[in-house]
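Asker: take this sequence and fold it.
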Amino acid sequence: MPVRRVAALIAAVSLLALATTLVNRVLPGWAYPLSGVVVVACLLGVARWSGLRAPDLGLDRRHLGRAALVGLVGLALVGVAFAVALAVPALREAFNDGRMDATGVGALLWVALVRIPLGTVLLEEIAFRGVLPALFGAGEDWRWLPVLAASALFGLWHVLPSLALSQNAAVAGVFGGVPVWVTSAVAVVASAVAGVVLHWWRHAGRGVLAPALVHTATNSGGLAVSWWVLTAG
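Answerer: The predicted model follows:
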């Protein structure tokens, strides 16, 4: 790898490490989406400085239609999966998230339509399906090393958020009495696997819009379903 590319990779990883620490330990909740936008701008600047261009990052406008179509197919599949889970009592328990108990409609809309799309999806897709794989040497063809490296970092990105998973009834039921670090480790591995899956959507759609739509459907959609299960309950 060229020296500038290595320096850009170190800068990007350092920036993401600082970002996850700030949003999970320092910044107030309202700053989460703003932080996401700022970090994305910085990552794109680092990528541009390293010599990467829009097609390398999955931001080629020529593939926008394909990425949107592939992403919408993924969104529909997520919707079907949620419908099946709601119809099966054992799976429905997975939506029993204690963090949603006292959430009003306004707060739900804020989280589902602003906080998650800007603070989570935009940042994570640009970082882990766009900038990092490209810095690791990904191209138009599927290359396992860049995909696995970026996905491993995606898993580590979820270390701090994973500490709150015990508030989910399904997680607590499976891991009740297990040390927190074990639950966190499982979450990190699961996130890394999810990173590989999301990169497949990016590869199929030739752009980060495809995994962004799948990611939004999973996170915002799952949140909305959890809220409905708890309030309708």
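
Asker: hey, let's count contacts and neighbours off CA atoms from now on
Answerer: Fine.

Asker: and the lengthiest helix in the chain, what does it pack against?
Answerer: Taking DSSP state H as the criterion, the chain has its longest helix at helix 180-205. Other helices and strands packing on helix 180-205, by 3 or more Cα pairs under 8 Å, 6 or more residues apart in numbering; DSSP states H and E, are helix 64-87, helix 144-157, helix 209-232.

Asker: residues contacting Ala83?
Answerer: By Cα atoms under 8 Å, 6 or more residues apart in numbering, Ala83 lies in contact with nothing.

Asker: about what we covered before: flag every buried residue along the longest helix of the chain.
Answerer: Judged by neighbour count (16 or more other Cα atoms under 10 Å), helix 180-205 contains these buried residues: 183-185, 187-189, 191-196, 198-205.

Asker: and what of stretch 159-167?
Answerer: The neighbour-count check on stretch 159-167 (16+ other Cα under 10 Å) flags Val159, Ser162, Leu165, Ser166 as buried.

Asker: picking that back up, turn the helices and strands packed on helix 180-205 into CSV, including distance to Ile116.
Answerer: Output for the helices and strands packed on helix 180-205, formatted as CSV (distance: least, Cα to Cα, whole Å):
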stretch, distance to Ile116
helix 64-87, 15
helix 144-157, 15
helix 209-232, 7
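
Asker: please generate a structure for the following sequence too, so the two can be compared:
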Amino acid sequence: MTEAVPFPPKRVLALVAAVVTLAASTTLANRVLPGWAYPVCGLVASVVLVLLGRAAGCSWRDLGLRSLRRPALTGLAGAGLIAVVFGVALAVPSLRTVYQDGRVGDPDLGQLLWLTCGRILFGTVLIEEIAFRGVLPGLFGATDERWRWPPILCSAALFGLWHALPALAIGRNAAVHAVFGSTPVAVLQVLAMAAAGVAGIFLHWWRHLGRGVLASVIVHFTTNAGGLTLAVLVR
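Answerer: Sure, this is the predicted structure:
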């Protein structure tokens, strides 16, 4: 009698295809496509990843896409906590340098709405949460019933690698420059990727708590869009 295969070959193939899709997506978005296509690329890649997950046998629950109410409530609770943290950072002058970022520029209201509700929501948050808190954990064997470190750590590690190209500009943040001003760019890049991996674990905790990717989507969007908005306000 043959033993059951713990990791079906079709999931291995889906994992490889998902990683290739993500590598192509981040390269196209950061190096090839014009700015307006950034969210389109993220949206298309998200659909491809979900199709790969379903083709590999993952259920909608496995992908974190089955329910809305509990994930939404959990995500909104997380967004409230983040708003409190932002408020404290604004109230304490010494913390405001965290939001002084040379990458922000000087956007007007229309540009700010495009950056937050276009680029960040569809080009960054959607694909990252679908990929690293939905499809990849599902393919690695994560479940909502209990916390399993191996699939979560694997997904978090890939999330860190995903930030390899964006991390090249991390030194333009005022707080980062003040602390790591003379640090080589390559070292800063590795540190930023490691920080992204840790953030990936934190975001997966929200997905796990809310039993759905929408929870981590709301927390992630609030963090990124709120941080950008504050950076514009305090520049």
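
Asker: follow-up on the earlier one: go through the buried residues of stretch 159-167 of structure 1 and name the one nearest Ala107 of structure 1.
Answerer: Distance to Ala107 of structure 1 across these (Cα to Cα) is lowest for Leu165, with 19.8 Å.

Asker: measure the aligned partner of the closest one in structure 2 to Ala77 of structure 2 for me?
Answerer: Under the alignment (TM-score structural alignment), Leu165 of structure 1 pairs with Ile170 of structure 2. Separation of Ile170 of structure 2 from Ala77 of structure 2 (Cα to Cα, to the nearest Å): 29 Å.

Asker: same thing with Val84 of structure 2?
Answerer: 11 Å.

Asker: so between those two, which is more surrounded?
Answerer: Ranked by neighbour count (other Cα atoms under 10 Å), Val84 of structure 2 and Ala77 place Ala77 first, with 16 against 11.

Asker: now do the same for the more buried one: its match in structure 1.
Answerer: That one, Ala77 of structure 2, aligns with Val73 by TM-score structural alignment.

Asker: and if you look at Glu128 of structure 2?
Answerer: So Glu128 of structure 2 corresponds to Glu124, using TM-score structural alignment.

Asker: its match: neighbour count?
Answerer: So Glu124 of structure 1, with other Cα under 10 Å, has 23 neighbours.

Asker: Gly42 of structure 2 now?
Answerer: Neighbour tally, Gly42 of structure 2, other Cα under 10 Å: 26.

Asker: so what corresponds to it in structure 1?
Answerer: Counting by TM-score structural alignment, Gly42 of structure 2 corresponds to Gly36 in structure 1.

Asker: wait, what's in contact with that match?
Answerer: If you count contacts by Cα under 8 Å, 6+ apart, Gly36 of structure 1 has them with Leu118, Gly119, Thr120, Leu122, Leu123.

Asker: got the contact list for the nearest residue to Gly71 of structure 1 once chain neighbours are set aside?
Answerer: Excluding its sequence neighbours, the residue lying closest to Gly71 of structure 1 (Cα to Cα, 6 or more residues apart in numbering) is Ala210, at 3.8 Å. The contact partners of Ala210 of structure 1, taken as Cα under 8 Å, 6+ apart, are Ala67, Ala68, Leu69, Val70, Gly71, Leu72, Gly74, Trp201, Arg202.

Asker: any idea how far the aligned residue in structure 2 for Ala210 of structure 1 is from Arg133 of structure 2?
Answerer: Counting by TM-score structural alignment, Ala210 of structure 1 corresponds to Ala215 in structure 2. In this view, Ala215 of structure 2 and Arg133 of structure 2 are 10 Å apart by Cα to Cα.

Asker: what is in contact with the two at once?
Answerer: Both Ala215 of structure 2 and Arg133 are in contact with Arg207, where contact means Cα under 8 Å, 6+ apart.

Asker: Arg66 of structure 2 belongs to a strand, doesn't it?
Answerer: No. The assignment for Arg66 of structure 2 (DSSP: H, G, I helix; E, B strand; the rest coil) gives coil, which keeps it out of a strand.

Asker: burial count for the aligned partner of it in structure 1?
Answerer: Under the alignment (TM-score structural alignment), Arg66 of structure 2 maps onto Asp60 of structure 1. For Asp60 of structure 1, the neighbour count with other Cα under 10 Å is 15.

Asker: with adjacent residues omitted, what lies nearest to Asp60 of structure 1?
Answerer: Ala54 is the one closest to Asp60 of structure 1 (Cα to Cα, 6+ apart), at 5.4 Å.
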